[in-house]
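> task: produce atomic coordinates for the following.
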Amino acid sequence: MKLLRYGPVGQEKPGLLDASGTIRDLSGVIPDLAGAALSAAGLAKLAALDPGSLPAVPGSPRLGPPTSGMKNLICIGLNYADHAAETGSPVPKEPIVFLKSLGALCGANDDVIIPKNSVKTDWEVELCIIIGTKAKCVSEAEALEHVAGYAVGNDVSEREWQIERGGAWDKGKGCDTFGPVGPWLVTKDEIPDPQNLSMYCDVDGVRMQDGSTRTMIFGVKTLVSYVSHMITLHPGDVIFTGTPPGVGLGKKPAPIFLKAGQVMKLGIQGLGEQTQKTVAYES
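Prediction:
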């Protein structure tokens, strides 16, 4: 299934994308895509529905983040061998874990705000894991039992703040709109091998990233298990799993960074596409 949330910011309703590409309203079935709705039993209930029996949503509404009620936006750094190489960094011996502010979360096609005084805002297409049930100290063998599905993410990053200003990476990761997720949650039954998905990111029509989850250092099972031993994972939580090469920071002969008025388009095989316009900060 492809599950989504549609409507104005803060007023999103749950929905389902049917086989014809029509959004079907789920608000008469569940209050939101959160909590128990993301469990195996909750997803089975939704899968048993006849999409044709659900109200069709007219037009092309805004799509919000595909889950709500999350407690954590977790990110994994330098998790692709070829990305680590382009940045001149050693391959991590254990996953590098950092957090995005929940305020960074936004819809897949929402505008991305270039922060005030930013000069090094960058893009990162990433596979996102969406947690379905509470996970605490789970084994790798158990990990996928706690996963509802996957989505496309853009781990937008301010590199000066992340790298040059001292302290944790979080400084350059948690700005408003720096976490587009979606357009929808694709349930894990539709993605039998999350470690074999092609992915890309274009900026103004130019292909910047062209990679595959095959080059991930730590896979989905490992990441869910590893993080769950440090941070209790809750339904709706999102794990950004790292990015392949081609980020602006790694461009040769000189880095390339985003300016207001540009368009990012990114996608992952089987998970859909996002398109964001960059806009200048306004107080």
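> when you work out contacts or count neighbours from here on, use the C-alpha atoms and nothing else.
Fine.
> just checking, Trp161 touches Gly172?
Yes - Trp161 lies in contact with Gly172 (Cα atoms under 8 Å); the separation is 4.7 Å.
> and those two? Which one has more around it.
Gly172 (24 against 20; other Cα atoms under 10 Å).
> for that one, list the residues it contacts.
If a contact means Cα atoms under 8 Å, 6 or more residues apart in numbering, then Gly172 has 157-163 as its contacts.
> for the comparison step, fold the sequence that follows:
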Amino acid sequence: MKFARLGDPGKEQPAVQHGGPEGDGKWYSLAGVTSDIDGTFLETGGVEQAREALAAGTLPEITGAGALRLGAPLARPGAVVGIGLNYAGHAAESGAAIPDVPVVFLKPANTVAGPFDDAPIPPLSRKYDWEVELAVVIGRRASYLGSVDEAADAIAGYVLANDLSERDYQLPGAAGQWVKGKSLPASTPLGPWFVPAADLDASALRLRTWVNGEPRQDSSTADLIFDVPEIVHHLSQFMVLEAGDVILTGTPEGVALSGRFPYLRDGDVLELEAEGLGRQRQVLRQAAGS
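You can find the predicted model right below:
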């Protein structure tokens, strides 16, 4: 199955679509099942309720769905947690050592945007960068998990993410300012859809990025330094993860920080893709300063 939220910002309606060979390309309304795709929906068995209703043919088709905006497939999460330097190639191109434990940072939830929304470049930005990532969605409260198997059971599913990053804000000084470089408006496009964990093996998904049609990143989640269950288990030792929270698992090599490519500019077209999780497209627009 694929879950999405269709409509204008703030007015999205929850929807579901058959996945795999059963897919018919139609979106069906979940209005009779849930008011939104959020933590409550995930924690209270909403995915299985939707699966049963879809199989029974009781959900109405959303007419004209193709003309509707695709918003982020999850309502505003309580937390967006990022993992840095989680691919050896990206660590090398960043001039950093491969970490012994996951590098963790937080992004404000208000950075979440739709997968096809325009992406604003901050007014003072000089080094705005892209990062294609597999994002993990938590399905239940997780704290001090006892094993990676228990961590795997806490995963509701997966979504494609872009962790747009301003490197001048992120990396200056001895301590760095990761949160500053990762907190900019609309800097976390999610989607186009959410796929339940039962419907997707996320251990070896191909991730790709293009800028103005030219390839940039091309890797696989098989190359993660810390895999998804390890990340969830690790985070649960330091914070409470709640249903609907999103974890960005890191980006592979091929970003502008490498020095091999120019940073993003006004008018650039950025496209990202994750196997099984769809494709994003953002047009970069220079934001006006106040």
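> circling back to that earlier point, what is the nearest of the contacts of Gly172 of structure 1 to Ser198 of structure 1?
Using Cα to Cα, Ser157 comes nearest to Ser198 of structure 1 of the contacts of Gly172 of structure 1, at 21.7 Å.
> can you tell me what that closest one aligns to in structure 2?
Using TM-score structural alignment as the criterion, Ser157 of structure 1 maps onto Ser165 of structure 2.
> what about the strands in the stretch 101-250 of structure 1?
105-107, 112-114, 121-122, 125-131, 147-154, 157-158, 179-181, 185-187, 198-203, 206-212, 238-240 (DSSP state E, counting those that start in this stretch).
> which one of the ones you listed lies closest to Pro90 of structure 1?
Comparison of the strands of the stretch 101-250 of structure 1 against Pro90 of structure 1 by Cα to Cα identifies strand 206-212 as nearest, at 19.1 Å.
> which strands and helices lie in contact with the closest one?
strand 198-203 (3 or more Cα pairs under 8 Å, 6 or more residues apart in numbering; DSSP states H and E).
> show me what counts as buried in the strand it packs on.
Buried residues in strand 198-203 of structure 1, defined by neighbour count with 16 or more other Cα atoms under 10 Å: 199-203.
> structure 1: matching residues for stretch 124-136 of structure 2?
Using TM-score structural alignment, stretch 124-136 of structure 2 pairs with 117-129 in structure 1.
> no wait, stretch 222-235 of structure 2
So stretch 222-235 of structure 2 is aligned with residues 214-227, judged by TM-score structural alignment.
> that stretch: end-to-end distance?
Terminal residues of stretch 214-227 of structure 1 are spaced 20 Å apart (Cα to Cα, to the nearest Å).
> any residues touching that stretch, and which ones?
Outside stretch 214-227 of structure 1, the residues touching it (Cα under 8 Å, 6+ apart) are 79-82, 95, 97, 129, 137-144, 194-197, 233, 241-242, 244.
> buried subset of those residues?
Buried members of the contacts of stretch 214-227 of structure 1, scored by 16+ other Cα under 10 Å, are 79-82, 95, 97, 129, 137-140, 143-144, 194-195, 197, 233, 241-242, 244.
> ok, the residue lying farthest from the centre of structure 1 to Leu249 of structure 1 distance?
The centre of structure 1 is farthest from one residue, Ser53, which by Cα atoms, centre = their mean lies 30.0 Å away. The gap separating Ser53 of structure 1 from Leu249 of structure 1 is 48 Å, by Cα to Cα.
> one more: Cys128 of structure 1?
The value you get for Cys128 of structure 1 to Leu249 of structure 1, if Cα to Cα is used, is 21 Å.
> go on, Leu197 of structure 1?
As defined by Cα to Cα, Leu197 of structure 1 lies at a distance of 23 Å from Leu249 of structure 1.
> next: Asp237 of structure 1.
For Asp237 of structure 1, the distance to Leu249 of structure 1 - Cα to Cα - is 28 Å.
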